[in-house]
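**Student:** Show me how the following folds:
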Amino acid sequence: MAFYNYIFVFVVFFLMNGGIMKPVVAQQIATKDDDILKTVLQELKVIKNELNNCKSSNSKLQDEVKRLKDEIDRLHVKHRIQLKMITEQKRDNKDTPSCYNTQSPSRVAFTAYLDHHMTHLGDNQAIVYNKILLNAGEAYNIHNGMFTAPISGVYIFSWSCTARRTGSSFDIWVTLVVNSATQTTAVAESQSTYYDHQGSSTVIIHVNKGDIVWTKRLSSGGAEIHSETERRVSSFTGALLSSDASLT
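**Tutor:** Next up, the predicted model:
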């Protein structure tokens, strides 16, 4: 019995003094270190992914900033072109003798229409109605689509635009402009393929002698306007209702 007690005491002493305990403890420490290492590696992976996402977002932001800058530059160019067109038109009116430069015309009225489908219109580009039904007073220019008021007074202007869908949903917005000031807008939107939809608008406004009245494609809409030689569905009309001279 004493022998067995001795064996039991020896085993306990051996276990308590590192015989088998040390490897067990070392294994536990190693396992704990592995867990910590795995956690750190996972956190580093998350940080790396976040950095990559930040780089991607920053690149997209830079691209968007560049796109907006290009758009602003393009709009500035369009604006300068429009101002140049208006200035040139006023200079032509001043330099070229005509019935409405030398005397007040008895009648001022015009109707012009577009005889073809126009595509790839620029933002705020002037719509040039290239065919004339009437041009009393010769104040409408078929080359640039601009009407120059030969006399101050109250005028009526009406214009129509037609959209024809050939692919995706399509719309066209056409705005009346006096010099560079927007008046009102007509819109047409075609929802079905090869279906035409016409929009129109009419205004009665006071215009001063020498003011330029024209229509332009609004940048928020599509870049096409539909018309045909026989079906003259996009047009521009204006007429003097009463001159300022008649009111004095």
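**Student:** going forward, measure contacts between C-alpha atoms and count neighbours the same way
**Tutor:** Will do.
**Student:** Pull up the gap between the residue nearest to residue 145 when sequence neighbours are not counted and residue 236, please.
**Tutor:** The spatially closest residue to residue 145, leaving aside those adjacent along the chain, is residue 128, at 4.0 Å (Cα to Cα, 6 or more residues apart in numbering). Using Cα to Cα, to the nearest Å, residue 128 is found at 9 Å from residue 236.
**Student:** between these two, which one's more packed in?
**Tutor:** Neighbours were tallied for residue 128 and for residue 236 using other Cα atoms under 10 Å; the higher tally belongs to residue 236 (24 against 21).
**Student:** Name the residues that touch the host helix or strand of the more buried one?
**Tutor:** Secondary structure assigned from DSSP states H and E places residue 236 in strand 235-243. Around strand 235-243, the neighbours that count as contacts under Cα atoms under 8 Å, 6 or more residues apart in numbering are 107-114, 129, 151-161.
**Student:** ok, now stretch 122-142?
**Tutor:** Under Cα under 8 Å, 6+ apart, the answer for stretch 122-142 is 75, 78, 99-100, 105, 107-115, 143-150, 214-219, 223, 235-236.
**Student:** Pretty sure residue 74 sits in a helix.
**Tutor:** Yes: counting by DSSP: H, G, I helix; E, B strand; the rest coil, residue 74 is located in a helix.
**Student:** count of residues packed around it?
**Tutor:** For residue 74, the count of nearby residues is 14 (other Cα under 10 Å).
**Student:** Would you mind measuring from it to residue 128?
**Tutor:** Applying Cα to Cα, one obtains 21 Å for the distance of residue 74 from residue 128.
**Student:** mind checking how far residue 176 is from residue 123?
**Tutor:** According to Cα to Cα, residue 176 stands 14 Å off from residue 123.
**Student:** Tell me which of the two has more neighbours.
**Tutor:** Taking neighbours as other Cα under 10 Å, residue 176 and residue 123 compare with residue 176 leading, 26 against 18.
**Student:** Next one: the more buried one from residue 140, what distance?
**Tutor:** Counting by Cα to Cα, the separation of residue 176 from residue 140 is 14 Å.
**Student:** this one as well, want them side by side:
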Amino acid sequence: MVPNMNILSELIFIKARMSVMEGEIAELRSLNREQATQLEILNASHCRMEDLLSTNKDIRVAFSAFLLNPVGPTNVGPFDSTTTLVYKHVFLNIGEAYNPNTGIFTAPLKGAYVFRVFSKAIGHSGNSVTAGLFKNGRHMFSTHAHLSAGFYSSSNGATLPLEKGDTVSVRLYAGAWIFDNGEHHHSSFSGHLLFPL
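**Tutor:** Presented below is the predicted three-dimensional model:
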């Protein structure tokens, strides 16, 4: 019996088509393995991102403190040497990073922090209000004003990168003084975490 030519050509066509399909299946299997690896990487990244978001959501650091507790108007200083100012009247201390007993802010985590210092004084021919913000004992910026009479004030601020445990404080320079009124709170030190690094 002689094979039918149509059947032979169909078999050849089917064999060629199967060969093409086997190649496509091999390519799809390889692509599937690559995508599975990429999916594992994406899932791990997603889990890490969720962990970071959860951690950062709970991190809140902000404080605002005034020089004096509710008492009448008072001058602090002048001192013979540069002296750390202790802002005793704490208005806000989220995260408890500011210590009202020492006047020192201690960074609870690595991040970018914003600090502001407002200083007021009563004019006197021999004194000025000159206070500096210090990071780990190193001068960062100052507030300064001087008038021979009347009230005068000065302010300054900066965003600083801090490592966990870094300290920030305000110091009154030797010979300078600062004024506050416990009722109106003219002189203040404040800061907050802008974002973790």
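**Student:** re earlier: let's see which of the contacts of stretch 122-142 of structure 1 end up in strands.
**Tutor:** Those of the contacts of stretch 122-142 of structure 1 mapping onto strands are 109-113, 146-148, 214-217, 235-236, per DSSP state E.
**Student:** And the helices in structure 2?
**Tutor:** When assigned using DSSP state H, the helices of structure 2 occupy the ranges 5-57.
**Student:** Three-state assignment for residue 94 of structure 1, please.
**Tutor:** Three-state assignment for residue 94 of structure 1 (three-state DSSP): helix.
**Student:** count of neighbours near it?
**Tutor:** Counted with other Cα under 10 Å, the neighbours of residue 94 of structure 1 add up to 12.
**Student:** could you measure the equivalent of residue 146 of structure 2 over in structure 1 against residue 35 of structure 1, distance?
**Tutor:** With the correspondence set by TM-score structural alignment, residue 146 of structure 2 lines up against residue 189 in structure 1. From residue 189 of structure 1 over to residue 35 of structure 1 the distance is 64 Å, taken as Cα to Cα.
**Student:** Kindly report the same for residue 71 of structure 1.
**Tutor:** To residue 35 of structure 1, residue 71 of structure 1 is 54 Å away according to Cα to Cα.
**Student:** again with residue 127 of structure 1
**Tutor:** 72 Å.
**Student:** can you check residue 135 of structure 1 too?
**Tutor:** The span separating residue 135 of structure 1 from residue 35 of structure 1 equals 89 Å under the rule Cα to Cα.
**Student:** who's more crowded, those two?
**Tutor:** For residue 135 of structure 1 versus residue 35, the count of surrounding residues by other Cα under 10 Å is larger for residue 135: 20 against 12.
**Student:** And the more buried one, what's its match in structure 2?
**Tutor:** Using TM-score structural alignment to pair residues, one finds that residue 135 of structure 1 aligns to residue 93 in structure 2.
**Student:** coming back round to it: with respect to residue 61 of structure 1, which of the ones in strands among the contacts of stretch 122-142 of structure 1 is nearest?
**Tutor:** Taking Cα to Cα as the measure, residue 61 of structure 1 sits nearest to residue 217 out of those, at 29.6 Å.
**Student:** So that closest one is in contact with residue 121, correct?
**Tutor:** Yes: at 7.2 Å, residue 217 of structure 1 counts as touching residue 121 under the criterion of Cα atoms under 8 Å.
**Student:** higher neighbour count, those two?
**Tutor:** Looking at residue 217 of structure 1 and residue 121 with other Cα under 10 Å, you find the greater number of neighbours at residue 217, namely 26 against 17.
**Student:** quick one: what's aligned to residue 177 of structure 2 in structure 1?
**Tutor:** Per TM-score structural alignment, the equivalent position to residue 177 of structure 2 in structure 1 is residue 224.
**Student:** Pretty sure that match sits against residue 119.
**Tutor:** Yes: the pair residue 224 of structure 1 and residue 119 qualifies as a contact (Cα under 8 Å) at a distance of 4.4 Å.
**Student:** With neighbour numbers in mind, choose between these two.
**Tutor:** Using other Cα under 10 Å as the criterion, residue 224 of structure 1 and residue 119 rank with residue 224 on top: 21 against 11.
**Student:** Please name the residues that touch the aligned partner of residue 122 of structure 2 in structure 1.
**Tutor:** Aligned counterpart of residue 122 of structure 2 in structure 1: residue 164 (TM-score structural alignment). Residues near residue 164 of structure 1 by Cα under 8 Å, 6+ apart: 170, 189, 190, 193, 194, 195, 196, 197, 225, 226.
**Student:** Pick out the most distant pair among these.
**Tutor:** 193 and 225 (14.9 Å).
**Student:** For structure 1, just list every one of the strands.
**Tutor:** 109-113, 131-136, 140-141, 146-148, 153-164, 170-178, 181-190, 196-207, 212-217, 235-243.
**Student:** The fourth one corresponds to what range in structure 2?
**Tutor:** The reference is to strand 146-148 of structure 1. Taken onto structure 2 by TM-score structural alignment, strand 146-148 of structure 1 occupies residues 104-106 there.
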